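J.: model the structure of this input:
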Amino acid sequence: IDKLVDGNSGFSPARAIELGQLLVDNGISHFEEPCPYWEFDWTKQVTDALPIDVTGGEQDCELSAWKTMIGSRVVDVVQPDILYLGGMCRTLEVARMAADAGLPCTPHSANHGLVTLCSMHLLRAIPNAGKYLEYSIEGPYSQQWADDLFLERPYKVLDGHVEVTDAPGWGVTISPVFLDKAHYAVSTAG
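T.: The predicted structure follows:
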């Protein structure tokens, strides 16, 4: 198996490099978001110092930040989040920028709801899909809210692989029961 580690924006460059060497020594191949995500120079120091993939971008929602990150090769693998970034079109733009720079794209997918399903469709549509699908393995209770989200099971993991439906659209129907239980709020500009 490949072992991946997420730093959750937790370290200074020196500490991230120190920990990164430990990861290398223990066969880890992927170090996600080792430094505060907004500190591009810090993350680049880590990327330049380590022989493993340094990844990031899940928090970034501005295309200007992506231009900087990709143009300066801050990370080895870009990880846009389709929902944080504002949808499929903007995420495809980030994936295209990364492809033009020769960087793989492994989208961030934090839960078993629409973000993972959309990420699977994105990975099918881009030429620079990374090696992985981020698929949450958090405990069964933390993902229970998504159990009743879809009328059908849109995907399942089998032998470490996932197959996405070819049904129209996203290939799912959102459960009316789920929608009826949802809380809605409308904001207006005053």
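J.: hey, let's count contacts and neighbours off CA atoms from now on
T.: Noted.
J.: not counting its neighbours along the chain, what's nearest the residue most central in space within the chain?
T.: Of all residues in the chain, the one closest to the mean position by C-alpha atoms, centre = their mean is residue 108, 1.0 Å from it. Sequence neighbours aside, residue 81 is the residue nearest to residue 108 in space, at 4.7 Å (criterion: C-alpha to C-alpha, 6 or more residues apart in numbering).
J.: before we compare anything, build this one as well:
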Amino acid sequence: MKRTMKITTIERIDVSIPLEAPFTHGRVTQVSTTSIVLVHTDAGVTGIGNAEQGFKADLAERLLWGRNPLEIEATMAAMGRVRSAGVEIALWDIVGKVANQPIHRLLGACRDRIKAYVSMLSLQPPDEQARLAVAYLEEGFTAIKLRLHRPRLADDLAVIRAVRDAVGDDMEIMTDANQAFMPYGPLHWTLHTAQRAARALERLEVVWLEEPLHQLDTEGHRQLAESVDMPIAGGEGVTTVERFHEMLLSGGWDIIQPDVVFAGGILPTWKAAHLAEAHHKLCILAHVRWAGLQLLGAIPNCTHFEYMHDPPRLQTMFRRPLLNDPIEIHDGYVQIPQGPGLGITLNEEAIVTYRAPEPEPWI
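T.: Predicted coordinates:
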């Protein structure tokens, strides 16, 4: 395989897979959608990436045609303000395929498997949520994340208490208030609400409280973290390494949670993870995608893998029919794929079956 190659074409593929039942999370969803970036080269090596919303493949191709995909930083710099995490991830996939190594080994490799936690989105009554938690425990999961979206904090706490009573000390419980962007309906947490929640959750031995305040509320997070013992997590919508640095310096987050696509790709996320390590903080990726799974094998200060799973309405992307070898959980752990690059291959028949209409070309 030659070490000098050129980017020839860049492709975006949108897929839309019907859900077994409608799912409500702020809005009603009946399909699961994913956008894929393919970066093709003159050497016959194609890189796969997770595309972000609004990605324009034709524009990216105009900017990067003829570039060497092995020079990731220089190639991404050539995109200027229209940088794409999907392209960056695809370039890493190419590098791994050329080196015949999975990406996590190229980044230093610290593990080959990691503990998964079931990340649920639906809001269930206390008895039903407890039943589901016990069912997941029996499947081998020993950690679960529950949402705090109810109009009354007391109702959220009743659910957490019911789950704790049902699973005892055999299962870790994480919580997510999802206050980082726009409140769900009329619900909005103040600093005082977040403090009350954190203290109550601590008594229930919850592992962390995620996104209790708006993501830009630096001072609020600092005051919250300073006033409670509960670890505060956040950062799933952060788009720059500089913002992670700012929040780590403020002391507002005990755990940073970059989303690989929102954060700009593999290298920016890896840089944020090492910033957190320098501050003796954890980095636990949000919405783990194909690229994120490789990063989990190279981030020593990461303890868990977010497994988005709330069937029949929500099925994690790793179990969709898009992959030839779907990534599964065994005994509560996920194996880091060991194949070259991302360690995955796409199911071409499924791509054809579920392909959605292409977006309008960029002019």
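J.: about what we covered before: mind checking how far the residue nearest to residue 108 of structure 1 is from residue 151 of structure 1?
T.: Here the criterion is C-alpha to C-alpha, to the nearest Å. By it, residue 81 of structure 1 lies 24 Å from residue 151 of structure 1.
J.: higher neighbour count, those two?
T.: For the pair residue 81 of structure 1 and residue 151, the greater number of neighbours falls to residue 81 (25 against 14), based on other C-alpha atoms under 10 Å.
J.: using the three-state scheme, assign the aligned partner of residue 152 of structure 1 in structure 2.
T.: Correspondence of residue 152 of structure 1 to structure 2, assessed by TM-score structural alignment: residue 325. Assigned by DSSP: H, G, I helix; E, B strand; the rest coil, the conformation of residue 325 of structure 2 is coil.
J.: okay, now residue 325 of structure 2: neighbour count?
T.: Residues lying near residue 325 of structure 2 (other C-alpha under 10 Å) number 15.
J.: and it, what is it in contact with?
T.: Shown in contact with residue 325 of structure 2 (C-alpha atoms under 8 Å, 6 or more residues apart in numbering): 344-345.
J.: and it, how far is that from residue 298 of structure 2?
T.: Counting by C-alpha to C-alpha, the gap from residue 325 of structure 2 to residue 298 of structure 2 is 22 Å.
J.: same thing with residue 139 of structure 2?
T.: Look at residue 139 of structure 2 and residue 298 of structure 2: by C-alpha to C-alpha, they are 27 Å apart.
J.: hmm, back to that, so what's the counterpart of the residue nearest to residue 108 of structure 1 in structure 2 up against?
T.: Applying TM-score structural alignment, one finds that residue 81 of structure 1 aligns to residue 259 in structure 2. If you count contacts by C-alpha under 8 Å, 6+ apart, residue 259 of structure 2 has them with 235-238, 269, 285-288, 292.
J.: same check, this time on residue 229 of structure 2
T.: Counted by C-alpha under 8 Å, 6+ apart, residue 229 of structure 2 has contacts 198-199, 202.
J.: just checking, which of those residues belong to helices?
T.: Under the assignment DSSP state H, the contacts of residue 229 of structure 2 contribute 198-199, 202 to helices.
J.: the stretch 101-250 of structure 2: strands as residue ranges?
T.: Ranges of strands within the stretch 101-250 of structure 2 are 113-119, 143-147, 172-176, 209-210, 232-234, based on DSSP state E, counting those that start in this stretch.
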